[in-house]
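**Student:** how does the following fold in three dimensions:
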Amino acid sequence: MLDTLIPHFQMVSDSSFTLQELHGHKERKSTGTGHTLCHICVPCSEGEISNTTDSDLCQKCPDSEWPNEEKDACMPKSEDFLSIENDMLAVIFSFTSVIFSIITISIIGIFIFYQNTPIVKANNRNLSFILLITLKMSLFSVFLFLGRPADLTCKLRQVFFGIIFTVALSSVLAKTIVVCIAFKATEPGSEFRKWVGSKLAYSVVLICSSVQVLHAIIWLSNSPPFQELDMDSFPGTIIIQCNEGSVLAFYLMLGYMGLLAGVSFILAFMVRTLPDTFNEAKYITFSMFLFCSVWICAIPAYLSSKGKHIVSVEIFAILASVIGILSCMFFRKCYNILLRPEINTRKHMLSTKS
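**Tutor:** Predicted coordinates:
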């Protein structure tokens, strides 16, 4: 009887050893379907380890750790976020933000130096300065989205970007309204003449921006953004990201900016062909069309992304929007100011109108 059992136990032992060699990591015993003394070795389940051979049970790793390749020890999970040190995309975003910040500062310098010329004065130079400064600050807001998220940066990034960009769009809207009223005021007996002036433009910027500021205060008071650790989306990886706190508040912020851009686009489109030497309505039309197109395309990509890819989509949308507004509204003006000074004179403006 013993002679018949010994070969059987040897076979199980050898088979068990072979399976361990085959899998290359620790395993646990599993009761076979035949003789009660027999067992086979099976790999530990995902997220579990066994540091002893022929163990009956595997041990589950803590939430912040993950098994190594041999599944005999738990190792800290890798952390995933958009880092300047490790992600080339973050470096590209940073470089782009810095370059266009320098370009924006250069445009501000040009407008200050030529502030008394017709091109700069034609469509309210003070609104142009407000718009340029807010675009520069929007470019700097990109750096709030880079690096390891924390509760403070999570609260600042969306609120800061939302308020600053709202001021920029309010300036564009004010410019558009000024252009519309200026043409209406030229009609004999027009009641729009009493609205001509800088007070209306500043009022538009102040009122439209105040709505977003009030929204931001309510957002931060009731359900502010916070740091979130996503340990389940990708095995072995902790995704460090920002939870917006209130998804509704986030999309209300974007929706309000879209409303301002849409109204500016419609008004500018209506007066884009009216005759004037320095009518910038057509530039506003192109810039707001580009702004709306970028964010309409970005939202589906934002919803279908996770982790640092969500951040990348939003940064790309911010950069594309700012670059689009700069390109459409200021590059041609700077070209005319610097390279075509003969048209930047009052004499040329009067001769063109006549």
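
**Student:** use CA for all of it now, contacts and neighbours both
**Tutor:** Fine.

**Student:** for residue 156, which non-adjacent residue is closest in space?
**Tutor:** Excluding the flanking residues, the one nearest residue 156 by Cα to Cα, 6 or more residues apart in numbering is residue 144, at 7.5 Å.

**Student:** now the second one, please; I'll put the structures next to each other:
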Amino acid sequence: MDQCMKCPESHYANTEKKQCLQKVVSFLDYKDPLGMSLTTVALCFSVLTALVLGLFVKNRDTPIVKANNRTLSYTLLVTLTICFLCTFLFIGCLNTTACMLQQITFGGAFTVALATVLAKAITVVIAFKVTFPNRVVRWLIISKAPNFIIPICTLIYLVLCAIWLGTSPPFLDQDAHSEHGHIIIMCNKGSAFAFHGVLGYLCSLALGSYTMAFLSRNLPDTFNEAKFLSFSMLVFFCVWVTFLPVYHSTKGKVMVAMEVFSILASSAALLGFIFAPKCYIILIRPEKNSLHHIRNRSHSRRNNPLKT
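**Tutor:** Alright, predicted model coming up:
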């Protein structure tokens, strides 16, 4: 040809380089195999979490539910349900509002979940490890002072979120270069510093929860969940530390799918490691979920102090 023209970003050249063709608009859709798989997993875990919550409410007066603070357990289960459901904001046709809700909902739900785990771990440490006078320990437990960690941590997150939205909020963006012949519709995080700051805040909460749970992992309390808390926080921390390099090395729909997978994996870790042992005792070994069993174990320890 005597004169050549470059195709606009919304088009691409055909094989013969004779004309420009319209690029196909693409996003992580529910109908895609990847989107359908993530949607199915998120829906299954949401239903499973709701069933666990119903099981705990039904058995709310049993020792295993009462021993680990029913209010915190209910709060954690409700929050995990929201964590699983918030993945639907990442799948399907997007808009500016959905882009902002993605990060606000995801970060807020995980902040409440991690703060709840931290409150659980601190309650165990206060009850068995601190050297405060007995009346102070009794006041801390009766007043449920550790529960105030949840609104405090949530308030800190809201401040970080307000700074993020006030400076450079997430917005709807297009990626016309990652896939040939396609325009990927995706959400731009806006301020990369704010996005990584929120992730860093969540990881610091996970690390704090892991530290507190690790300190109380060997306490000889019946139904002590410190070991499960510490292991779930370790898995959570590893998932999000691994997420960052993988996230930055992918593009397009795969990058969005990677974030959704990390949300599902970390939420599933909290649900599985914290609540699966309790559900096992409630459903499979109900004889252990009784005051008679607890009294027998306590009597056994008094007669044999070396037994753990």
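
**Student:** just the TM-score for the two chains, thanks.
**Tutor:** The pair, once superposed, lands on a TM-score of 0.92 when counted by TM-score structural alignment, normalised by the length of structure 2; 299 aligned residues with a Cα RMSD of 1.7 Å.

**Student:** got the contact list for the residue nearest to residue 156 of structure 1?
**Tutor:** 153, 156, 157 (Cα atoms under 8 Å, 6 or more residues apart in numbering).

**Student:** if any of those residues are buried, put those into a PyMOL selection.
**Tutor:** Applying 16 or more other Cα atoms under 10 Å to those leaves a buried subset, and the PyMOL line that selects it is:
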select buried, resi 153+156+157
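
**Student:** residues in structure 2 matched by stretch 94-109 of structure 1, start to end?
**Tutor:** Stretch 94-109 of structure 1 corresponds to residues 39-54 in structure 2, going by TM-score structural alignment.

**Student:** again with stretch 200-208 of structure 1
**Tutor:** Using TM-score structural alignment, stretch 200-208 of structure 1 pairs with 145-153 in structure 2.

**Student:** show me where the stretch 201-350 of structure 1 has helices.
**Tutor:** 247-270, 281-303, 308-326, 332-339, 346-353 (DSSP state H, counting those that start in this stretch).

**Student:** how about these in CSV, adding mean neighbour count and distance to residue 199 of structure 1?
**Tutor:** Listed next are these as CSV, based on neighbours: other Cα atoms under 10 Å; distance: least, Cα to Cα, whole Å:
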stretch, mean neighbour count, distance to residue 199 of structure 1
helix 247-270, 18, 19
helix 281-303, 19, 20
helix 308-326, 20, 24
helix 332-339, 15, 25
helix 346-353, 12, 25
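
**Student:** nearest to residue 7 of structure 1, out of those?
**Tutor:** Residue 7 of structure 1 sits nearest to helix 308-326 of all the helices of the stretch 201-350 of structure 1, at 57.6 Å, using Cα to Cα.

**Student:** so the closest one aligns onto which residues of structure 2?
**Tutor:** With TM-score structural alignment as the criterion, helix 308-326 of structure 1 aligns to 253-271.

**Student:** and the alignment partner in structure 1 of residue 97 of structure 2, how many neighbours?
**Tutor:** Residue 97 of structure 2 maps onto residue 152 of structure 1 when the alignment is built from TM-score structural alignment. Residues near residue 152 of structure 1, counting by other Cα atoms under 10 Å, number 12.

**Student:** superpose on structure 2 and give me the mean offset of the helix or strand that contains residue 152 of structure 1.
**Tutor:** Per DSSP states H and E: residue 152 of structure 1 is located in helix 151-185. Once the two are superposed, helix 151-185 of structure 1 sits an average of 0.8 Å from its aligned residues in structure 2 (mean Cα distance after the TM-score superposition for structure 1).

**Student:** perfect, that will be all.
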